[in-house]
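A.B. asks: how does the following fold in three dimensions:
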Amino acid sequence: MNSRRGRSRSLGEAGGTGEGPAGRRRRRRSRSPGDAVDGGNGLSASRWLPPRDERGSGTMLMVGVMIVITVLAFVGTCVAGYAVAVHQARAAADLAALSGAVARTDGGDGCATATSIARANRTTMTTCDVVGDQLDFVITIQVRRDVPPLWPGLPESVSAKAHAGPVSSPP
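C.D. replies: Coordinates of the predicted model:
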């Protein structure tokens, strides 16, 4: 009795309607008019391939990522350039102030010595103030260091200030 009204077959038995050669049921997928059939197996090609209007989106994503990386690298370079210039200006101001204090303690002109030391460190001394007498004084030096122009509108120089007093020998 192989009729439909006869005994029903289990999933493991071969034969019957809707069963494949290995005993598994195959479902037929309903196709819409726009689906393309791939190889006659009932699977649509659009299920496996992205739609045509999304092709090239990975390229555009990578172009965007590269632009962001380039901008971040440029900004990092600008920040690093200014940080280096500030550190060099501070070091030059400290050295000029200390040299001026030593020169003043020895009886020389502290500002002239500080100016030559600042120039040797590729900075320009903008102010030199000496407050006090020959034995008890404070020399204040302000220097300016030029920064290469990286972008219009950014500062062209950085400045630093340092103070130094009389140098005494240890007791």
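A.B. asks: can we go C-alpha only for contacts and neighbour counts from here?
C.D. replies: OK.
A.B. asks: now Thr154, what's its secondary structure?
C.D. replies: For residue 154 the amino acid is Leu, not Thr. Following DSSP: H, G, I helix; E, B strand; the rest coil, the label given to Leu154 is coil.
A.B. asks: quick one more, to check against the first:
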Amino acid sequence: MTGRRRPGQRGDRGRRDERGSGSILVGGLGVLVVAAVWMGVCLLGWLGGARRASEVADLSALAGARAQMVSDDACTAARRTAVANDAAVVSCAVDATAVDFVVEVGVAVKLMPRVSLPGAPDRAIRTARAGPTR
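C.D. replies: Presented below is the predicted three-dimensional model:
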């Protein structure tokens, strides 16, 4: 009986102890894949929110600059534009002289998906400036 093992020998027992380890490995990999996809969705949502905040800040600053050119309140126009785009004005400043002005607007946009992770951002704040060209 050379080369053949009988039941109960050392080689069989080693294989029996490893039964089910593949299932645990596949389960663990599945959890890692789900976590990676979830984090990817959150990251893409946050990046999209930051981009949207930049766009709304630009629009609000341009609206404020246009209002300032026709002697209206620049910050009110910037707030109206931000609210129309589901954002909020965080700060608004008009630096005006007799011949020139700059409207600086900061807006905040809520980020999606909303997650309750410690340290995770819940809004993006961006600032834009607008004024006449020389």
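A.B. asks: report the central residue of structure 1.
C.D. replies: By CA atoms, centre = their mean, structure 1 has its centre lying nearest to Leu72, at 4.3 Å.
A.B. asks: quick one: the counterpart of that one in structure 2 and Leu43 of structure 2, what's the gap?
C.D. replies: Structural alignment (TM-score structural alignment) places Leu72 of structure 1 against Ala36 in structure 2. Ala36 of structure 2 sits at a distance of 10 Å from Leu43 of structure 2 (criterion: CA to CA, to the nearest Å).
A.B. asks: after superposition, how close is the helix or strand harbouring the match of Leu72 of structure 1 to structure 1?
C.D. replies: Using DSSP states H and E, Ala36 of structure 2 falls within helix 21-69. For helix 21-69 of structure 2, the mean distance from the matching residues in structure 1 following superposition reads 0.8 Å, by mean CA distance after the TM-score superposition for structure 1.
A.B. asks: for the following helix or strand past that helix, list every residue counted as buried.
C.D. replies: For helix 21-69 of structure 2, the following helix or strand on the C-terminal side (DSSP H and E) is helix 74-84. Buried residues in helix 74-84 of structure 2, counted by 16 or more other CA atoms under 10 Å: Ala74, Cys75, Thr76, Ala77, Ala78, Arg79, Arg80, Thr81, Ala82.
A.B. asks: show me what contacts the last one?
C.D. replies: Applying CA atoms under 8 Å, 6 or more residues apart in numbering, we find Ala82 of structure 2 in contact with Val56, Ala57, Leu59, Ser60, Ala88, Val89, Val107.
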